[in-house]
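> Here's a sequence, model it:
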Amino acid sequence: MVDKIQYRQTSMICECKSITKYNKGGKKEMGKTAVIFPGQGAQYVGMAKDFYDSFEDSKKVFDEADDVLDIELKKICFEENDDINKTEYTQPAMVAAEVAIYEHLKNAGLKADVFAGLSLGEYSALVAAGAMTLADGIKTVRRRGILMQNEVPLGMGGMAAVIAMDADKIAEICENTPGKVQIANYNCPGQIVISGEAEAVKAASAALAEAGAKRVIPLNVSGPFHSQMLVPAGEKLYDFLQGVDVAEGFAPYYCNADAEEITDAAKVKELLKRQVYSSVRWQQTIENMIADGVDTFIEVGPGKTLTGFMKKINREVKSINIATVDDLAKLEELNA
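You can find the predicted model right below:
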């Protein structure tokens, strides 16, 4: 639920109250609020800088993240540089930015019922849910980024976005394409991403276009993320995760690999291993969350990618994005 979120901005205090809905028997019940975090690709120079400059709780997140790693995430996030788009730096930078924003929202009174994140964003969700410490989350995604970037030589893998084609048809064409290619992301109706060997992705893209896809867009990425080519990277990450503590009693989060609600700490490491090379079932995740009573979604982090997906998945639920301090005013929309 959302309960008395208060913040100061240009001498204004906004209070967001709980959303009320009714079940089939007419009994009043509270709708659930989910905080969701975007993944790699949403990053930009300057992300979360205004939160860092404005709020001590956000500043502390960046300061701790810098202390944990041997790199300066604040410079990567805030100053013009090339590293922000390199996977091994992008991933910890994104988690730092997302958790920094969320930490302020939480301290200002945001009470989320459940969490989820797209791909890399799943780690921000784990930190926000209390399953991982910020230090462990940052260290893990740094290792994850290095493993994913180095597993497949540059140019050997690829990805492409497929626009306006049925997911089953895309899966069928991928299965019938020579080489390794598969669905990497079920983002929303009409937007699927495929991933795999560069030549197989190219061949599948041509077949998809011929079969009626509105557009097939090659993506500028450094590897074939969420494909079977990264199974070894997933196994190496699983080994690393054996030294990471996953706390019991964390708030529920929804995993990418199965799109299911997770509350059992014993399942987390296996799911994170599989996430590296399995399809990200984002559309199914959102649909399951709605079926479980979530009617308010707050995207926390750079950009508004997930809010855009939400409009294509289900327009009946409430959805806002918080990427900048100015976006805090959007919390008023939750009362509308």
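
> From here on, just use CA atoms for contacts and neighbour counts.
Fine.

> what about the helices in this structure?
Ranges of helices in the chain, per DSSP state H, are 49-54, 56-68, 73-78, 87-107, 121-129, 134-151, 167-175, 198-210, 231-241, 265-277, 282-291, 305-313.

> of all those helices, which lies closest to residue 37?
Between residue 37 and the helices of the chain, the tightest spacing by Cα to Cα is seen for helix 121-129, at 4.8 Å.

> what angle separates the closest one from helix 134-151?
Helix 121-129 runs at 170 degrees relative to helix 134-151, counting by axes from the mean of the first three to the mean of the last three Cα atoms, to 10 degrees.

> what sits up against helix 121-129?
Helix 121-129 is contacted by residues 35-40, 95, 98-99, 102-103, 114-117, 132-134, 137, 141, 250-253, 255-256 when judged by Cα atoms under 8 Å, 6 or more residues apart in numbering.

> and this one, so I can compare the two:
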Amino acid sequence: MKAYVFPGQGAQFVGMGKELYETSSLAKELFEKANEIIGFRITDVMFSGTDEDLKQTKVTQPAIFLHSVILAKTLGDSFQPDMVAGHSLGEFSALVANGALNFEDAFKLVIARANAMQKACELQPSTMAAILGLEDQVVEDVCASIDEVVVAANYNCPGQLVISGSIDGVNKACEKLKEAGAKRALVLNVGGAFHSPLMEPARVELEAAINATPFNEPVCAVYQNVNAKPTSDPETIKQNLIAQLTGAVRWTQTVQAMLADGATSFTEVGPGNVLQGLVKKVSKEVETVSAAI
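Model (predicted):
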């Protein structure tokens, strides 16, 4: 069974999507439609902007979504997913790939999500940190012992977990986690505390947008971040998508569930190859390929 996976924030690079735009008339048409919807030439930032321009959440998320979804659409008949999943933002790309959302509606939701998250970041200074070399339970216990907002946010692969919260909370947790034997506890250069309770204002804003958007019956199941379980029910998909903003990305568990359900290959669709690496950390045997251009 073919699993298709879609990357999230952090996979962006200057030049992403340029070759697609130049070699596919369908891609060019969709990129131009996206420029109209977003109200500025996001393609200019993607193809020839600076790293700083591309790093802004309100640009990064729509850019990665566009690269992933438009690439999937140019694959034609060879694109036949048996199951899909996306890492954080990538879940929106996955939902276009399996037909639960159409391109325009999903792009508008991604723009709304990015803007809501940027606003939430500006409300309270906050951050995230990568923790390497500890069991998940140890990280969870340390976070729970701190009297600030700090939670396990991204279960990326065994031994690699990202925590998220207030600056004070994350710094305190990093100190304690180093004492507990972490190989590394590295504060990340991100805009804020994604996938933590500090994203509650963004969740409320996005909930209204998601509830106003039509969702369809998909062609295959999506394995969603919040519970790593497959679903094809549009209502469940919506609720999980809303919960995702303040909930953890359970990527390790998602890959494990897809493997248990018969995935024989994972194709990463979008910029970079981060997800292929994470899949290999869960299972060295499974085939991983990239559809990236």
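
> re earlier: can you add mean neighbour count and give the helices of the first structure back as JSON lines?
As requested, the helices of the first structure are exported to JSON lines (neighbours: other Cα atoms under 10 Å):
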{"stretch": "helix 49-54", "mean neighbour count": "18"}
{"stretch": "helix 56-68", "mean neighbour count": "19"}
{"stretch": "helix 73-78", "mean neighbour count": "21"}
{"stretch": "helix 87-107", "mean neighbour count": "25"}
{"stretch": "helix 121-129", "mean neighbour count": "27"}
{"stretch": "helix 134-151", "mean neighbour count": "21"}
{"stretch": "helix 167-175", "mean neighbour count": "17"}
{"stretch": "helix 198-210", "mean neighbour count": "19"}
{"stretch": "helix 231-241", "mean neighbour count": "19"}
{"stretch": "helix 265-277", "mean neighbour count": "19"}
{"stretch": "helix 282-291", "mean neighbour count": "20"}
{"stretch": "helix 305-313", "mean neighbour count": "19"}
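
> Make JSON lines out of those and add distance to residue 20 of the first structure.
Output for these, formatted as JSON lines (distance: least, Cα to Cα, whole Å):
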{"stretch": "helix 49-54", "distance to residue 20 of the first structure": "30"}
{"stretch": "helix 56-68", "distance to residue 20 of the first structure": "30"}
{"stretch": "helix 73-78", "distance to residue 20 of the first structure": "38"}
{"stretch": "helix 87-107", "distance to residue 20 of the first structure": "21"}
{"stretch": "helix 121-129", "distance to residue 20 of the first structure": "23"}
{"stretch": "helix 134-151", "distance to residue 20 of the first structure": "33"}
{"stretch": "helix 167-175", "distance to residue 20 of the first structure": "34"}
{"stretch": "helix 198-210", "distance to residue 20 of the first structure": "44"}
{"stretch": "helix 231-241", "distance to residue 20 of the first structure": "40"}
{"stretch": "helix 265-277", "distance to residue 20 of the first structure": "31"}
{"stretch": "helix 282-291", "distance to residue 20 of the first structure": "15"}
{"stretch": "helix 305-313", "distance to residue 20 of the first structure": "20"}
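
> between the ones you listed, which gets nearest to residue 223 of the first structure?
Nearest to residue 223 of the first structure, of all these, is helix 134-151, at 6.3 Å by Cα to Cα.

> mean shift of the closest one relative to the second structure?
Here the mean offset of helix 134-151 of the first structure against the second structure after fitting is 0.8 Å, by mean Cα distance after the TM-score superposition for the first structure.

> mind checking how far that helix is from the chain centre?
In terms of Cα atoms, centre = their mean, to the nearest Å, the centre of helix 134-151 of the first structure is set 15 Å apart from its chain centre.

> Can you name every helix or strand that it contacts?
Judged by 3 or more Cα pairs under 8 Å, 6 or more residues apart in numbering; DSSP states H and E, helix 134-151 of the first structure is in contact with helix 56-68, helix 87-107, helix 121-129, helix 231-241.

> and with 6 Å instead?
helix 87-107 (3 or more Cα pairs under 6 Å, 6 or more residues apart in numbering; DSSP states H and E).

> Could you check how far the helix it packs on is from the centre of its chain?
With Cα atoms, centre = their mean, you get 11 Å for helix 87-107 of the first structure.

> Identify the residue of the first structure aligned to residue 86 of the second structure.
Using TM-score structural alignment as the criterion, the counterpart of residue 86 of the second structure in the first structure is residue 117.

> residues touching the closest residue to that match other than its chain neighbours, list them.
In space, and not counting its chain neighbours, residue 117 of the first structure is closest to residue 37: 4.3 Å by Cα to Cα, 6 or more residues apart in numbering. Going by Cα atoms under 6 Å, 6 or more residues apart in numbering, residue 37 of the first structure touches 117, 121, 299, 300.
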